[in-house]
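[1] coordinates only, sequence not included:
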């Protein structure tokens, strides 16, 4: 079988000879195609599957690297058929060849089960300690209808050479082995219980884009470190509030995953129904795979962090040549104020293709930034085009939106001062949390990368949640997730005093960051809405139904792309002078003891995660 082999070697600059840093990238045509820059060795099969990854002539560090998809087509009646996972294979094509760079692409035409034209590119550059990967996808009216639920690249590493996993400064450590995982008890997908009581899940190592640390993750061992570096996340749909898989252990190999597109945690399919004749194409990446050696694990990790900083600063890459990749970009600047003149500090500013809400859009590219203390923002490296601008967070339940933001190559789109209307329903009585799309300020909200956090609830809240306004603390007394399994009572109570008997209308606003329904037995169900009863002083005043955001609650998340706001209006006279109680109760709930067996296994109960809750009186 004809193979394509890219060869090179890499190690730290302090141990690299000058000739190795200046070797040209060479191409040798024969039974195999060989590329060599004097630093890294790569061996790629003729269909695009990576077979070799070695450092300075050392052992093969890779088990395999493959481009893959998950999606579906449609039957003759136009109904979607079942999704299928596929390892993609393409035909090899030499795209560019010079002393400075060689680029090899593997091109796949639309075919079952993935009806998109796709390509995987490997790029090797002169003098660089690593290689680049990028992917493209395209669909037009001549192709069968289809959808993309996942488009990814998986790099499996040789298990004998890697024992240290790292995804950020906090989550980096010696990992359990493939043998440990093979012998462990499977709890749910990619989640295993060990004899010592630990439960380890691939979801414990996810990255949330909005946390700002999604640029770097990987593995290290005595031979080398292998690190995945993303300079930009512009190609992620529904960004920036996305949660992505990174590195984890499996029963076969350590793995690094690049989820260029995925529906996990509130994302949406890229869908082309039979009646959709849109011509579409998109580029994902490039990402840089960096190799290093020559130090202990702390040294390797810190060096990789430095390399990631360097790569990010180089975006967009000057060497990149592709019709879908504009090197010349623009920027969007402005100042965001509330309508009372105060600055909208620490707000998210998101640019998404015009015509659709940012949380649903995934065919195009997204760009984002945060406002400073004065409300000023600067969104950089924006592709030329027309965008909608959205602002969210800053303790606001409702977003700011402006359409018609035109960005030109090399130019600045200066929007000046923008006014964001504060939605005020009346006099604020109290608020729990900050409306910032996250539950990070609550109990366990700052330590959520663990499977089965519902198991801690009975010990953390043996009397359930009884939050007293003015006395209780959010970090200690309000759990980050309201499970539908309870300790003593199916009620989270908010207790507060009023100086007098109010009149008029009261408005209770719930910002909901995550929702997951539950079935008749009380266990979580991703396809069911969550139902919540709202009671005021033992009187039910509302029933809230929230569409499920998916598997966020059991996959180590504290927010989702799919955010919702519910306002419950009730007669303020139902409140009393003195003590009042507002109770939040799951419509379907069970004592924790009834769910305990399932609580030790599987995906646990349904839940609602509250971003913030506010009571106002007109």
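    Received it, and whenever you're ready, just let me know what you need. Every value quoted in this text rests on a predicted model; they were computed, and no experiment measured them.
[2] From here on, just use CA atoms for contacts and neighbour counts.
    Fine.
[3] outside of the longest helix anywhere in the chain, which residues touch it?
    With secondary structure taken from DSSP state H, the chain has its longest helix at helix 297-313. Here helix 297-313 makes contact (CA atoms under 8 Å, 6 or more residues apart in numbering) with 164, 166, 215-216, 220-221, 225, 227, 229-232, 290, 292-294.
[4] want to compare, so here's the second one:
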């Protein structure tokens, strides 16, 4: 027998959609999901949550499509000039709900539009939030090694819970589940890169039911593949994040000017419900089934069912392919395949601007062993082709704008990225992968742990690691000696401030010691220091060479960064690359010292995370050395963005 068709029932204040597998009730015209019936449970949603406290509410309801195969509903709200001065943002918001025949779940998407005649405004966050029943859902899963029984929301409030350095972080003093006593709960401990944020959710044990948020494509998310964001957390909350400044700061706000026309479709994402009565651990069975469904949804992208003409179906998309190679001049005129490189299309801009781009769609992939790549299902429009290669600093940008038309198949052939380099490497530390993961991440304070991350690859997600620096270096700061020290053991993962006895904070200065021989200084030889940062929060990184008190410093980034990755248990935020031209007169024969000072020190979360540091020779006048033409001098490129600062 074929599955029973979809049935729509319109009531005075509610609309009910039912396909015999599940039934969903939404308020009308607000569009709030007030009830989900599934597998004998009369409502999976938190019934104690007030309907008036559920986010943006629609003012116009419309049935877009109604058949046995599909029901699509619209809950919209449009801004007009009478709302000027109110707290209602100048956007047209059309929230869509879709249920299909025989489908164990439903789809949601949203169309946001700003018209030319509307005022300017900035949008820091857009998301869909599902709050489930706290008496039913206690187990959360987001990755094979990141799933566990979670605290109850009551555990986060006094006297059961104690707030720590910021509201999101709470120590469980007397939790309902005594096995969780003493642990720290913080929603940011469950953040995830966009590229990995595909399926997450919650499991109810009685009856065994899973509630999952599946994202089949990242094209509508902001910030690119390695931008982090929230998933699920105590509530029980399940999130679909579309726009956010998490791990980025105001650089990723959608900033719309007066007179600017803008429209974008977010989603669809799939809310999948599953159940099991098989023998074995139901939590594992439901999680594995959810991962399988995620692959099915990815294989179905782009969906054919959305009724809105604003959604780009398969016949309004194109294809781009090519091969990425790397030519690093230190290795001569040799082209190396860029294996596992990130290649993506984003709105046209400068090299690296994709990570701060928030208005358009982005399409990313990874290259194969031979550097080849193919990007499918690209929405029609104009794009810049970007890439970055783990193991090399900087960003690649194709020198032409790429125009995607319906059904196009563009082969770009061989593309060659020449990473920044003026001369041979004198010394280097770290791995240029836009992360501080390879550096020393300390054990957490045993009083503040999350048991999930004990003996876990993501040990950096433990609470309070920034405080360990003061414990490890109570008086004197970190000193790293090239050729002797090991950055995996001797270079702290975050350059943070030192906490003083009066609970104020002091700036810290780290040292890199290295030796130069006489012939390395002969002939007025010059050098360049390249500093790649994996993250920055309200920081001013100052560089001094062999003079700890040089005023002004030999180089300063100025105040940069708002990603808050230190407090939010990240290992990366926005990527920064700085070049420092090192004059010969600053250097001496024998031991030299680079002093790195993070000069802003009003709180514990200001600081930077280093990705990679390299000293390279930029001039070789000694004929016994390499020909200077092999490393032609280039103008120093320093990228500094001015930004406001995101509060903790």
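    In hand now; what should we look at? Nothing here was measured: the structure is a model prediction, and the numbers come from that model.
[5] I'd like the TM-score for the two structures, please.
    The TM-score (TM-score structural alignment, normalised by the length of structure 1) is 0.84; 553 aligned residues with a CA RMSD of 2.6 Å.
[6] Helices - which of the contacts of helix 297-313 of structure 1 land there?
    Reading helices off the contacts of helix 297-313 of structure 1, I find no matches (DSSP H).
[7] follow-up on the earlier one: next structured bit after the longest helix of structure 1?
    strand 330-338 (DSSP states H and E).
[8] which other helices and strands contact that following strand?
    Judged by 3 or more CA pairs under 8 Å, 6 or more residues apart in numbering; DSSP states H and E, the packing partners of strand 330-338 of structure 1 are strand 376-382, strand 396-407, strand 412-420.
[9] What is the neighbour count of the counterpart of residue 216 of structure 2 in structure 1?
    Alignment note: residue 216 of structure 2 maps to residue 231 in structure 1; criterion TM-score structural alignment. Residues contacting residue 231 of structure 1 under the criterion other CA atoms under 10 Å number 23.
[10] And for the one 3 residues further on?
    Taking other CA under 10 Å as the criterion, the count of residues near residue 234 of structure 1 is 21.
[11] if I look at the nearest residue to residue 235 of structure 2 once chain neighbours are set aside, how far off is residue 183 of structure 2?
    The shortest distance from residue 235 of structure 2 to any non-neighbouring residue, by CA to CA, 6 or more residues apart in numbering, is to residue 153 (5.2 Å). Using CA to CA, to the nearest Å, one gets 14 Å for the distance from residue 153 of structure 2 to residue 183 of structure 2.
[12] repeat for residue 296 of structure 2
    37 Å.
[13] Of these two, give the one with the bigger neighbour count.
    The residue with more neighbours, out of residue 296 of structure 2 and residue 183, is residue 183; 22 against 12, by other CA under 10 Å.
[14] Under the alignment, what does the more buried one map to in structure 1?
    Checking TM-score structural alignment: residue 183 of structure 2 goes with residue 198.
[15] Just give the nearest non-adjacent residue to the match of residue 216 of structure 2, would you?
    Distances taken as CA to CA, 6+ apart place residue 312 nearest to residue 231 of structure 1, at 4.2 Å, with adjacent residues excluded.
[16] residues near the counterpart of the one you found in structure 2, how many?
    By TM-score structural alignment, residue 312 of structure 1 lines up with residue 298 in structure 2. By the criterion of other CA under 10 Å, residue 298 of structure 2 has 15 neighbours.
[17] Kind regards, and thank you for your time.
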